[in-house]
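Participant: Take this sequence and fold it.
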Amino acid sequence: MRYKPEYKQQKRQELLHISGQLAKQNGFAATGVDSFMKAAGVTSGAFYSHFSSKQDLFKALIETELQHSFAHWENNPHQTLAEWVDFELDRYLTPSHLKHADQGCVLPALASEVARANDDIKYTYQQELLRGHALFTQHLGCPDKAWAMLCQLVGAILIARAIPDPSLQQQILQANKTMMRNYLHHLAQ
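Facilitator: Here you go, the predicted structure:
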């Protein structure tokens, strides 16, 4: 049975979406191709009509997930620095983001796996992350502040996810929001 070209692209996007959720929840390396394909409702054989290898899937997943994060950042409706910062902090540093890694940003979920990946995957990660960094730089007015905010957001989620106590998780999120607001709002004055 022949499928239209747009069907194959649509199915690839579905596979990336479902694989992204599973990888962010369970880890990419810990999840086999069979598990990814079973979650997507296709056979393992169908995998190879979309990806040449598991590493090819990882590269495509990282690219797609970071593009998704970029779209979120790009859709911040605020123009003033204080409002822009508040929106990002309140959107990113949430209990929901902690509890639902599968629905959240790829950075705290898979950055450590990217660090162990091949250079091709690292380069894809770098290219897409630099797009986000440029957007943060545009709003914050400084490349160093953009890196600091990105790292602070990701680090806060990563550390809070490793804590079993919900009240301590909330304290970590709130402490980071307060510190970043104070620092970045002070710069805006």
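
Participant: For the rest of this, base every contact and every neighbour count on C-alpha atoms.
Facilitator: Noted.

Participant: which residue sits closest to Gln25 in space, ignoring its chain neighbours?
Facilitator: Sequence neighbours aside, Asp102 is the residue nearest to Gln25 in space, at 4.9 Å (criterion: CA to CA, 6 or more residues apart in numbering).

Participant: what does Arg12 give?
Facilitator: Leaving out its chain neighbours, the residue that sits closest to Arg12 by CA to CA, 6+ apart is His50, at 6.2 Å.

Participant: Could you also give me the structure for this second sequence? I'd like to compare it with the first:
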Amino acid sequence: MRTVACDEAVKRPEKGFTRVLPSAGLQPSQLLHTRSAGIRSVAPTRCDPGRSGLEWAMGDGYPDLEIPYHQWTPATMRYSSTHKEETRRKLLAQSRAIAKRGGFATTGIDALMASIGLSGGAFYNHFASKQALFEALVSEEVEQSAEMLAGDDSSPPDHVARCLRNYLSSVHALHPENGCVLPTLGPEIARAEPAVREVVEAALKRTQKSWSSRTGDSDAAWALIAQCVGALVLARSVESERTRKEILAASRRFLAEALSIDSLR
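Facilitator: All right, here's what the predicted structure looks like:
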């Protein structure tokens, strides 16, 4: 008995395959026209639906159970109704960290999918293209940063100073995967589609408006944002820990003098 993936059986029904594994995006009902080729059963899977039948068989082993192909339904694959959305969220979260650490354009789809334990073929079940993932990634990142940096009515009086201390810190410089997206992906965002830049612009304006009201100076608010992003890029560009700390400390002192924020010195 030869075991193959659905897509192979559909392409070459004349081969007379007798046991078929369901492939991603291909229902066993599509095999009905191959009945005369001798296909007797379709094996249910307990693995990820984004991987091909051959990958299941070769990589994970396979249960001995077989069922007639005409009785096979997606329910045979043991996944909750929220499985796809959960997988998408995991992919987005991992992609955000990976992109901020090593860049987005230089990271392939296979590497992104491998970070959540899936093969590259499953990617298109969740995003239409890599560009679509980038847009979702940037949108989520800048919205989250804007919410944190802008604060709200319950934020303490020294909210801006606290933000600056945390942003211009060695911890932030050393762990880009946990920080702001702009210092790492700024150049890629600058080359992105207008829709992506519009999302970033809206988030920046939200932060600028909040800091402007807190400092009483609209120009200073923009200067603060620019100083933070630029200082972090510079700090991450040097090898010496001493130089990195000097850059960050000098930036904090400069902003403290400019805005008369003693707690930032």
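
Participant: The residue nearest to Arg12 of the first structure -> the second structure?
Facilitator: Under the alignment (TM-score structural alignment), His50 of the first structure pairs with His126 in the second structure.

Participant: residues near its match, how many?
Facilitator: For His126 of the second structure, the count of nearby residues is 17 (other CA atoms under 10 Å).

Participant: My guess is it contacts Glu86. True?
Facilitator: No: taking CA atoms under 8 Å as the definition, His126 of the second structure is not a contact partner of Glu86, at 10.3 Å.

Participant: Would you quantify the distance from the residue nearest to Gln25 of the first structure to Pro95 of the first structure?
Facilitator: For Asp102 of the first structure, the distance to Pro95 of the first structure (CA to CA, to the nearest Å) stands at 13 Å.

Participant: Compare those two (neighbour count), which wins?
Facilitator: The neighbour comparison of Asp102 of the first structure against Pro95 (other CA under 10 Å) goes to Asp102, with 20 against 15.

Participant: what's the counterpart of that one in the second structure?
Facilitator: By TM-score structural alignment, Asp102 of the first structure lines up with Glu177 in the second structure.

Participant: what's near enough to touch its match?
Facilitator: Applying CA atoms under 8 Å, 6 or more residues apart in numbering, we find Glu177 of the second structure in contact with Arg96, Ala97, Ile98, Ala99, Lys100, Arg101.

Participant: Now the second one: closest residue in space that isn't a chain neighbour?
Facilitator: Going back to what we said before, that points to Ala97 of the second structure. For Ala97 of the second structure, ignoring the flanking residues on the chain, the nearest one in space by CA to CA, 6+ apart is Glu177 at 4.4 Å.

Participant: need the contact list for the residue of the first structure positioned farthest from its centre.
Facilitator: Ranking residues of the first structure by C-alpha distance from their mean position (CA atoms, centre = their mean) puts Met1 at the top, at 36.0 Å. Counting by CA under 8 Å, 6+ apart, Met1 of the first structure makes contact with nothing.

Participant: that older thread, strands - which of the contacts of Glu177 of the second structure land there?
Facilitator: Counting by DSSP state E, no part of the contacts of Glu177 of the second structure is found in strands.

Participant: which of those also appear as contacts in the first structure?
Facilitator: Mapped onto the first structure and checked by both residues aligned by TM-score structural alignment, their matches' CA atoms under 8 Å, those keep the contacts Arg96, Ala97, Ile98, Ala99, Lys100, Arg101.

Participant: Near His78 of the first structure, how many other residues are there?
Facilitator: Per other CA under 10 Å, the neighbour tally for His78 of the first structure reads 14.

Participant: How about the secondary structure of it?
Facilitator: Per DSSP: H, G, I helix; E, B strand; the rest coil, the secondary structure class of His78 of the first structure is coil.

Participant: Help me confirm that it comes into contact with Trp84.
Facilitator: Yes: with contact defined as CA under 8 Å, His78 of the first structure reaches Trp84; the gap is 5.0 Å.

Participant: from the contacts of Glu177 of the second structure, which is closest to Gly53 of the second structure?
Facilitator: Ile98 (28.4 Å; CA to CA).

Participant: how much space is there between Ile121 of the first structure and Glu88 of the first structure?
Facilitator: For Ile121 of the first structure, the distance to Glu88 of the first structure - CA to CA - is 27 Å.

Participant: These two: which is more packed in?
Facilitator: Set Ile121 of the first structure next to Glu88 and count neighbours by other CA under 10 Å: Ile121 wins out with 21 against 17.

Participant: what's the following helix or strand after whichever helix or strand that one is part of?
Facilitator: Taking DSSP states H and E as the definition, Ile121 of the first structure sits inside helix 119-140. Later in the chain than helix 119-140 of the first structure, the nearest helix or strand by DSSP H and E is helix 143-161.

Participant: looking at the second structure, where would I find the counterpart of that following helix?
Facilitator: Aligned using TM-score structural alignment, helix 143-161 of the first structure spans residues 218-236 in the second structure.

Participant: Mind reading off the mean deviation between that stretch and the first structure?
Facilitator: Mean deviation of stretch 218-236 of the second structure from its aligned counterpart in the first structure after superposition (mean CA distance after the TM-score superposition for the first structure): 0.9 Å.

Participant: which residues sit against that stretch?
Facilitator: Taking CA under 8 Å, 6+ apart as the rule, stretch 218-236 of the second structure contacts 164, 167-168, 173-174, 182-184, 208-209, 211-212, 215, 243-245, 247-248, 251, 255.

Participant: Any of those residues buried? List them.
Facilitator: 164, 167-168, 173-174, 182-184, 208-209, 211-212, 244-245, 247-248, 251, 255 (16 or more other CA atoms under 10 Å).

Participant: Tell me how far Glu140 of the second structure lies from Ser81 of the second structure.
Facilitator: As for Glu140 of the second structure, its distance to Ser81 of the second structure is 24 Å (criterion: CA to CA).

Participant: neighbour count winner among these two?
Facilitator: Glu140 (17 against 9).

Participant: Looking at the first structure, name the residue matched to the more buried one.
Facilitator: In the first structure, the residue matched to Glu140 of the second structure (TM-score structural alignment) is Thr64.

Participant: That concludes my questions; thank you for your assistance.
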